[in-house]
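**Student:** Only the shape, not the letters, is given here:
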């Protein structure tokens, strides 16, 4: 015959805390066992309360009643101070037509902001005409991140916007995704305007190094992300670091940047294309003002090193569509190599004599590559030199180095990362500095969010086709007769 399983000391032990009533029933504790369990329960409650004192008794009240209340007040003040026309002017170089007027059409969608770049999240929500998700992000005195979502998200489509340009932001993103997953969100999309550690996408041969970009991708998958949206990854292969279960949408602001150059470089603006509207044979036609246009500018898009050739080619295609076939837009590249003594040499491949040059890169960090390339192009006979970099990190006096570059006209960056001590300002009309102009990627990201939420195609946003058509129409309406 089989006997019931025993637990604790052997049945009948006088010193045991557990004794059975009989062999055929569940085991019940003795009086001594009840006393022990009660003491342990009281001690556990005391220790648990003591261990959570810093959150429950102090910081939580400070977060919800102090910091969060003031933050919400600032958000509402900024949101109500921006009018519809101001927002349209702010996004004039993108495909944006203004914020969505009917929030009821965007059901079940929640966009959350991290602490690293709240202004970008607010601008995206302005475009979508929805409020920013109700959440708390704070750091304790010891540096630990505290996150709490203050609204119901069960079964909802959640997006969290956090650029991972620092280690703290990486942890904040991971914990935000984990919080949403534990709160039973239907789908979680990580919007990472700047993907940190992207430059560590491969190992140096015969070196013991991590592939940090792949490790970050695995972390995001482990905490439960469903989809990733990023802007201008350092290399497109990073999309392959995620499994097929996590699609990655790779956006590019090349079209908006090309439109900005057309509007702000005098020779470009005079020769830009005009939407046809009357001709069925071609989509766009050249303005018939040859007598007043003057000589056509000669333009060269320059890749500062071999790794930027593809990015420069994409920008050249966008710029060529705006300028038309009458303007010559060529390509050039700077090849960097080291001699036997380790000294770095740069060689220009292409002709830039008397041409307007635009240097295209993905990241503006210390500014050394930009400044060195500008001086090289001027030494080779370039007429004017401009720059475009999607991400502006500006470490090690990078901002100062760009400002002091005499041969640079200006450089265009975007707001994928906050500038000016964590404050990101959309300054399409008024530059941040004389030589640093900032464009907003909020409409680009917002359109991607809409298409993802509506189960539509993100390809048109990625390729920039819709953006190009809108830019051409706006450029024509703003052009002098």
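**Tutor:** Noted; the coordinates are in hand. Remember, predicted model here, so these are calculated numbers, not experimental data.
**Student:** Could you use CA atoms for every contact and neighbour count after this?
**Tutor:** Will do.
**Student:** Does residue 113 touch residue 132 like I think?
**Tutor:** Yes. Assessed by Cα atoms under 8 Å, residue 113 is found in contact with residue 132 at 7.0 Å.
**Student:** joint contacts of these two?
**Tutor:** By the contact definition Cα atoms under 8 Å, 6 or more residues apart in numbering, residue 113 and residue 132 are jointly contacted by 121-122.
**Student:** Comparing the two, which residue is more hemmed in?
**Tutor:** Neighbours around residue 113 and residue 132, counted as other Cα atoms under 10 Å, are more numerous at residue 113. The numbers are 25 against 19.
**Student:** Report the separation between the more buried one and residue 448.
**Tutor:** With the distance defined as Cα to Cα, to the nearest Å, residue 113 ends up 16 Å from residue 448.
**Student:** residues in contact with residue 115?
**Tutor:** Remark: with contacts taken as Cα under 8 Å, 6+ apart, residue 115 is in contact with 137-138, 162.
**Student:** Going through those, which ones are buried?
**Tutor:** 137-138, 162 (16 or more other Cα atoms under 10 Å).
**Student:** Let me know the distance separating residue 204 from residue 210.
**Tutor:** Counting by Cα to Cα, the gap between residue 204 and residue 210 amounts to 9 Å.
**Student:** Residue 266 now?
**Tutor:** According to Cα to Cα, residue 266 and residue 210 sit 47 Å apart.
**Student:** now swap in residue 18 and tell me
**Tutor:** Distance of residue 18 to residue 210, given as Cα to Cα: 53 Å.
**Student:** Looking only at neighbour counts, state which of these two leads.
**Tutor:** residue 18 (23 against 13).
**Student:** ok, that one touching residue 34?
**Tutor:** No. Between residue 18 and residue 34 there is no contact under Cα under 8 Å: 9.4 Å.
**Student:** In the protein, which residue is most central in space?
**Tutor:** In the chain, the residue lying closest to the centroid (Cα atoms, centre = their mean) is residue 193, at 0.6 Å.
**Student:** Next up, the contacts around that residue.
**Tutor:** The contact partners of residue 193, taken as Cα under 8 Å, 6+ apart, are 161-163, 229-231, 416-417.
**Student:** Redo these as JSON lines? Include secondary structure.
**Tutor:** JSON lines is the format used below for those (DSSP: H, G, I helix; E, B strand; the rest coil):
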{"residue": "161", "secondary structure": "strand"}
{"residue": "162", "secondary structure": "coil"}
{"residue": "163", "secondary structure": "coil"}
{"residue": "229", "secondary structure": "strand"}
{"residue": "230", "secondary structure": "strand"}
{"residue": "231", "secondary structure": "strand"}
{"residue": "416", "secondary structure": "coil"}
{"residue": "417", "secondary structure": "coil"}
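**Student:** another one to put next to it:
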């Protein structure tokens, strides 16, 4: 198999294809941008009869266009199968139809289903409803084992697994189950346009809090949760998230309220040098799926 990557995902692609005798090799292409702003992709690898994967994001419009152009180019040049590897599936929170608002996930499903991609893989999609829009072409790989292993490595004692809202209860529950941790808690909350307010914490209280969620965006939800946990008597707090967006600067306040570390996968290329953030590589999970997926 050949794996191609958009520029920001070079490091992750290198990890996936690491090893001299690996079954996954890196493919190459060049992007030419003309004076008028139009672009063209030029393939640098032979792909006839090969299974191919394209690793990248879809947050920026040009990223989505490049993914689509490259998938079409690979199929045109004879690739047997083309898989989109989109670790963080942008717009996954736009999974419901609302009057007068665009429906992000539905629009993306229409685009991908009409593309040359045979299937798409992502990490911890926001919810199952969004995945169903893709008619079984979208696979969501769970990362919970990655975090469970890390928690065991840092040897935490007397901790409680906590979901920052009701939507994260199932996800956090899986982590607690893997860790055989009986101490569990969650928040009930209401969200407005200007702030997030946690109404009440439900669950156990221990010395250490392990908060688990899929996305850390601005950090507003987590800041509210952490403040309340400190008030309730938790001494140390660790945050584990699949997708660390780290938008703006508000999330940096987390260190002021007893957060010892934020563990996030490399699903989104890291853009901050904060020592608070500890990166966990999802390369092994992606590689395992690519090598086990059907070849036809």
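**Tutor:** It's in. Since we're looking at a predicted model, the values are computed, not measured.
**Student:** For the two chains, what TM-score is obtained?
**Tutor:** The TM-score (TM-score structural alignment, normalised by the length of the second structure) is 0.90; 294 aligned residues with a Cα RMSD of 2.4 Å.
**Student:** mind giving me a markdown table with the buried ones among the contacts of residue 115 of the first structure and columns for distance to residue 307 of the first structure?
**Tutor:** Below are those laid out as a markdown table (distance: Cα to Cα, whole Å):
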| residue | distance to residue 307 of the first structure |
| --- | --- |
| 137 | 37 |
| 138 | 38 |
| 162 | 26 |
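**Student:** wait, which of these is closest to residue 126 of the first structure?
**Tutor:** When those are compared for distance to residue 126 of the first structure (Cα to Cα), residue 162 comes out closest, at 17.0 Å.
**Student:** how about that closest one, what's its match in the second structure?
**Tutor:** The pairwise alignment with the second structure assigns residue 162 of the first structure to residue 56, based on TM-score structural alignment.
**Student:** So its match is in contact with residue 67, correct?
**Tutor:** Yes. Under the criterion of Cα under 8 Å, residue 56 of the second structure is in contact with residue 67, at a separation of 7.3 Å.
**Student:** okay, and the common contacts of those two?
**Tutor:** Shared contacts of residue 56 of the second structure and residue 67, defined by Cα under 8 Å, 6+ apart, are found at 6, 84.
**Student:** all strands of the stretch 101-250 of the second structure, in order?
**Tutor:** Listed in chain order, the strands of the stretch 101-250 of the second structure (DSSP state E, counting those that start in this stretch) span residues 119-123, 138-141, 159-163, 184-191, 196-203, 208-216, 236-244.
**Student:** which of those is buried the deepest?
**Tutor:** Per-stretch averages of neighbours, counted by mean count of other Cα atoms under 10 Å, single out strand 159-163 among the strands of the stretch 101-250 of the second structure, with a mean of 26.
**Student:** nearest residue to residue 236 of the first structure other than its sequence neighbours?
**Tutor:** With Cα to Cα, 6 or more residues apart in numbering as the measure, residue 250 is the residue that lies nearest to residue 236 of the first structure, at 7.8 Å, once sequence neighbours are left out.
**Student:** Looking for the alignment partner of residue 235 of the second structure in the first structure.
**Tutor:** When the first structure is aligned by TM-score structural alignment, the residue opposite residue 235 of the second structure is residue 383.
**Student:** and the closest residue to its match other than its chain neighbours, what does it touch?
**Tutor:** Taking Cα to Cα, 6+ apart as the measure, residue 383 of the first structure lies nearest to residue 354, with 4.8 Å between them; neighbours along the chain are not counted. Applying Cα under 8 Å, 6+ apart, one finds that residue 354 of the first structure lies in contact with 298, 381-383.
**Student:** ditto for residue 257 of the second structure
**Tutor:** Contacts of residue 257 of the second structure were listed using Cα under 8 Å, 6+ apart, and they are 226-227, 230.
**Student:** same deal with residue 122 of the second structure?
**Tutor:** 85-89, 138-141.
**Student:** Distance check, it against residue 89 of the second structure.
**Tutor:** Applying Cα to Cα, one obtains 6 Å for the distance of residue 122 of the second structure from residue 89 of the second structure.
**Student:** and the closest residue to residue 171 of the second structure other than its chain neighbours, how far is that from residue 10 of the second structure?
**Tutor:** Nearest in space to residue 171 of the second structure, with sequence neighbours left out and distances taken as Cα to Cα, 6+ apart, is residue 213 at 7.1 Å. Look at residue 213 of the second structure and residue 10 of the second structure: by Cα to Cα, they are 26 Å apart.
**Student:** Give me the aligned partner of residue 287 of the second structure over in the first structure.
**Tutor:** Superposed on the first structure with TM-score structural alignment, residue 287 of the second structure falls opposite residue 446.
**Student:** The closest residue in space to its match that isn't next to it in sequence: neighbour count?
**Tutor:** Counting by Cα to Cα, 6+ apart, residue 124 is the residue found nearest to residue 446 of the first structure once chain neighbours are left out, at 5.5 Å. Residues near residue 124 of the first structure, counting by other Cα under 10 Å, number 26.
**Student:** got the end-to-end distance for stretch 169-187 of the second structure?
**Tutor:** Distance across stretch 169-187 of the second structure, first residue to last, is 9 Å (Cα to Cα).
**Student:** what comes up buried for that stretch?
**Tutor:** Neighbour-count burial for stretch 169-187 of the second structure [16+ other Cα under 10 Å]: 169, 171-173, 175-176, 179, 183-187.
**Student:** farthest pair in the residues you listed?
**Tutor:** In these, two members sit farther apart than any others by Cα to Cα. They are 179 and 187, at 20.5 Å.
**Student:** pretty sure residue 200 of the first structure belongs to a helix, no?
**Tutor:** No. Secondary structure of residue 200 of the first structure, determined by three-state DSSP: coil, with no helix assignment.
**Student:** Alignment lookup: it to the second structure.
**Tutor:** In the second structure, the residue paired with residue 200 of the first structure according to TM-score structural alignment is residue 94.
**Student:** quick one: that match and residue 108 touch, right?
**Tutor:** No. Under the criterion of Cα under 8 Å, residue 94 of the second structure is not in contact with residue 108, lying 10.3 Å apart.
**Student:** which residue of the second structure sits farthest from its center?
**Tutor:** residue 35 (34.6 Å).
**Student:** In the second structure, what residue corresponds to the residue nearest to residue 446 of the first structure?
**Tutor:** For residue 124 of the first structure, the aligned residue in the second structure is residue 16 (criterion: TM-score structural alignment).
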